[in-house]
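Participant: here is a sequence with its predicted model. Questions after.
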Amino acid sequence: MKIKVLLLLVCFTLAFNTYAVTEENNITNTMIKNDSLLRHAVFFKFKEGTTAEQIKKVEDAFSALPSKIEQIKGYEWGLNNSPEGLNKGFTHAFFLTFKSEEDRAIYLPHPDHKAFGAILTPYLDDVFVLDYWTK
């Protein structure tokens, strides 16, 4: 009789823990989806010989995108000033914020984004892009 009760108690405990872990995962996933933001981080390395005026043209064109593409919910940019010397020639960092992957999917092929690419391309040596959900 004690073995049956003990076995029943173990089964109940396992079932409860499985439910609790599943519920915790659901709550965590919901929080990430509802409370996170999608960041689109873009880093530029310009071709040698690109002038300050040409770089300014690129900066201005990128900075104009949030006023043209409503899916961009946040925007900031800056120049590398790390003393570590590990930037591998990348000088410019741009961070765009989206509320969803669907918003990013609208942004990527957007005509204004494509037009910006046409301004950038003649001066671009390399680009590095990383997208992530904030935690």
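Facilitator: Cool, got the structure.
Participant: going by C-alpha atoms from here, please, whenever you check contacts or count neighbours.
Facilitator: Will do.
Participant: what ranges do the strands span in this protein?
Facilitator: 38-46, 74-79, 92-98, 124-133 (DSSP state E).
Participant: and the angle for the longest one with strand 38-46?
Facilitator: Regarding strand 124-133 and strand 38-46, their directions subtend 170 degrees when assessed with axes from the mean of the first three to the mean of the last three C-alpha atoms, to 10 degrees.
Participant: what angle do strand 124-133 and strand 92-98 make?
Facilitator: 30 degrees.
Participant: okay, now the one to match up with it:
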Amino acid sequence: MEEAKGLVKHMLLARFKDEVQSEEIDQLIKGYANLVNLVEPMKGRAVSIENLHQGFTHIFESTFESTEGVAEYIAHPAHVEFANLFLSHLDKVLLIDYKPTTLRS
């Protein structure tokens, strides 16, 4: 399955619920960033950017060596536990997995 090979970007766009305090958001961002230490195929890091279109306020991007790595991450107990907590704090979420391409000039 050739499509499964090569880097995969896993990008989650999030809007936290209005009632979630900034301190909670900071802790959730740190928790997401720590997943890279717990889930071996995860290569990325958390990035927070405010004022995105359509009300999204944060981007969380991770990099994996393959789609199999993404599947391992999704099923990993550390991710499952964190995702249950994290998603309960979100008002809006969009998740995209994609293979980056190199633009040629």
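Facilitator: Received the coordinates, thanks. In this text the structure is predicted, and so the values were computed from the model without any measurement.
Participant: now do the contacts for the corresponding residue of the second structure for T134 of the first structure.
Facilitator: The equivalent of T134 of the first structure in the second structure is P100 (alignment by TM-score structural alignment). Contact analysis of P100 of the second structure by C-alpha atoms under 8 Å, 6 or more residues apart in numbering lists L7, V8, K9.
Participant: go again with 10 Å.
Facilitator: G6, L7, V8, K9 (C-alpha atoms under 10 Å, 6 or more residues apart in numbering).
Participant: ok, the last one - contacts?
Facilitator: Translated: K9 of the second structure. K9 of the second structure neighbours (C-alpha under 10 Å, 6+ apart): 42-44, 61-67, 70, 96-100.
Participant: what of the first one?
Facilitator: With contact set as C-alpha under 10 Å, 6+ apart, G6 of the second structure has these partners: F64, E65, S66, T67, K99, P100.
Participant: that one and F60 of the second structure, how far apart?
Facilitator: 20 Å (C-alpha to C-alpha, to the nearest Å).
Participant: and Q54 of the second structure, by the same measure?
Facilitator: Distance from Q54 of the second structure to F60 of the second structure, by C-alpha to C-alpha: 16 Å.
Participant: cool, H76 of the second structure as well?
Facilitator: For H76 of the second structure relative to F60 of the second structure (C-alpha to C-alpha), the value is 18 Å.
Participant: which one of the two is surrounded by more residues?
Facilitator: F60 (19 against 15; other C-alpha atoms under 10 Å).
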